[in-house]
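Asks: The sequence isn't on hand, but the structure is:
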């Protein structure tokens, strides 16, 4: 990126589903203009509905000067959206061929100095650009649902990615009050999805072997691990558990203490009994509530947790 970076006033979004729509709500809440391309006929209605649903939680966290839900408009083509944006976020369907085709179409329209990021949850930069033009300003900017609340954004590039593009994406996400994490090297699935998948595999084994129900597992996470993990992660939990030696004290007993807990690495074999138990358990967790009601409760709780984190947690990176 030899030219100076543009001042970011307008964010262009390719796709406006749950993820793209979440980026839209977040960008509007931070006083930015939003340009959207989405080929779905009902895209505008769905997007405005999502923004309305997200806005109370965003207000709870504090809106930036100039925040306005009306500062969003749709354009007729992906290339037009890309040509307008000071930062571009792609959030199309998680299908490799669709993303590759979209990137081939829009990269020629990317203005000089503008960063193009993908919300993909699995594909690497190298995979996404393997059949099209190599773009040094294309990066991964993987959020977590809902993007307008969950702060983490995983940022990654390839060997050919301009370091300035990574830095620019990092700075932009920080501006949106996100917590960006850059990877040491690119890998499919990034970081958090590997951790999430490992925990979910273990949960499936517990249900499959009749040890616990979905309700019991969710309760253990929501009321046990999650509150602690909202303050410190698993490495710091273990480090603090060994008061004299820190985490170094854990390793002499690693095999004895962890062997049984690490027994379930592959997922269980898919079977009808497991599928029924999971479906029935999740219906019981819904307790007759609508999806929108559960999402609203989730958002209120997340916003309260995030406010508490802002008041108590210091970023060890100092960034």
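Replies: Nice, thanks for sending it over. Quick caveat, the model's predicted, so the values are computed rather than measured. Numbers count the residues shown, from 1 in each chain.
Asks: From here on, just use CA atoms for contacts and neighbour counts.
Replies: Will do.
Asks: tell me what the longest helix along the chain is packed against?
Replies: When the chain is scanned for its longest helix (criterion: DSSP state H), the result is helix 291-312. Contact here means 3 or more CA pairs under 8 Å, 6 or more residues apart in numbering; DSSP states H and E; on that basis helix 291-312 packs against helix 43-61.
Asks: tilt between the helix it packs on and helix 291-312?
Replies: 40 degrees (axes from the mean of the first three to the mean of the last three CA atoms, to 10 degrees).
Asks: Structure two is appended below for comparative analysis:
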């Protein structure tokens, strides 16, 4: 039996790091947070206050949640006695190489060393470490205290034991880990997101639709469908009783022809500015706080409905 996960170190207290902090503390862990930002105490307090109601909706006991979180003056203090370290620093290979060298040296020998990296694979910054066997990617989607997915991506030197322990850890804090066995920049989730975003930008750039209308298309069709079944099961069901094979035989050719017709947006300075202006026109009249609260409320409602019906990724894979 592996050592239980009782203490977590969170390195970097931006949006993702603060969300991880709330999630870990909400699951009863002791959490040490470090970040050079001068307002760290205020940021942690605000995050715990904002996240607490959502954690309570997940059935977690949030009494004394703030007492489970400590501020650390540096990385060495943060990782002391940690069972797991969650790094949330810049998307910069040099930064991560230096930081993870420190983590390997200062964290306990049993501690998992996890990175929230959005695009950089673990091997890119761990190849020269003395011990990279416990270094791997644990990439969440924002905000991780609400969105269940964590992409668990081992590097070339990550041990199978560390992969298994990472899956165990993320499940212990209510997440849905998916192990990806081949490193690729951006992993799976962000590559899919970027593919859709590229076509979305192209459609807006070409004047086919505006940003708000495109969002309406996605949330009332693909987003709704994919939140319950995903692209492949959705296509399998779209083929009727004949399934994916029937779908491919009947409309596969025409759909594949469309691949060549997909757009490549021309995001030069002028086009980029026009797109930014269009998005700001669509949503800029509402505050960031208002928009995130609405997003989180809707996401919580969707997750509650999926949980009530037993419709989860892990259920579908069984």
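Replies: Perfect, thanks for sending it. These numbers come from a predicted model, not from an experiment.
Asks: Report the TM-score for the pair.
Replies: Overlay of the two chains. TM-score (TM-score structural alignment, normalised by the length of the second structure): 0.93; 314 aligned residues with a CA RMSD of 1.8 Å.
Asks: corresponding residue for residue 217 of the first structure in the second structure?
Replies: For residue 217 of the first structure, the aligned residue in the second structure is residue 214 (criterion: TM-score structural alignment).
Asks: For that match, which residues are in contact?
Replies: Applying CA atoms under 8 Å, 6 or more residues apart in numbering to residue 214 of the second structure gives the contacts 200, 204.
Asks: matching residues in the second structure for stretch 77-95 of the first structure?
Replies: Using TM-score structural alignment, stretch 77-95 of the first structure pairs with 74-92 in the second structure.
Asks: so what's the closest residue in space to residue 265 of the second structure that isn't next to it in sequence up against?
Replies: Nearest residue to residue 265 of the second structure, sequence neighbours excluded (CA to CA, 6 or more residues apart in numbering): residue 202, at 4.6 Å. Counting by CA under 8 Å, 6+ apart, residue 202 of the second structure touches 263-266.
Asks: Closest to residue 236 of the second structure out of those residues?
Replies: Nearest to residue 236 of the second structure, judged by CA to CA, of these is residue 263 at 26.0 Å.
Asks: hang on, the earlier thing: so what corresponds to the residue nearest to residue 265 of the second structure in the first structure?
Replies: Under the alignment (TM-score structural alignment), residue 202 of the second structure maps onto residue 205 of the first structure.
Asks: And the one helix or strand its match maps to against the second structure, how far off on average?
Replies: According to DSSP states H and E, residue 205 of the first structure maps onto helix 192-208. Compared with the second structure after fitting, helix 192-208 of the first structure has a mean deviation of 0.5 Å; criterion: mean CA distance after the TM-score superposition for the first structure.
Asks: Which positions in that helix come out as buried?
Replies: By 16 or more other CA atoms under 10 Å, the buried positions in helix 192-208 of the first structure come out as 202-208.
Asks: can you tell me how far the match of residue 202 of the second structure sits from residue 181 of the first structure?
Replies: 30 Å (CA to CA, to the nearest Å).
Asks: measure residue 13 of the second structure to residue 39 of the second structure for me?
Replies: 10 Å.
Asks: Tell me which of these two has more neighbours.
Replies: residue 13 (23 against 9; other CA atoms under 10 Å).
Asks: which one in the first structure is aligned with that one?
Replies: Using TM-score structural alignment, residue 13 of the second structure pairs with residue 16 in the first structure.
Asks: Please verify my assumption that its match contacts residue 47.
Replies: Yes. Residue 16 of the first structure lies in contact with residue 47 (CA atoms under 8 Å); the separation is 6.2 Å.
Asks: show me where the first structure has strands.
Replies: For the first structure, strands defined by DSSP state E occupy the ranges 10-14, 33-37, 72-74, 87-90, 115-118, 138-143, 152-156, 179-182.
Asks: Now do the buried residues in the fourth one.
Replies: Neighbour counts over strand 87-90 of the first structure (16+ other CA under 10 Å) mark 87-90 as buried.
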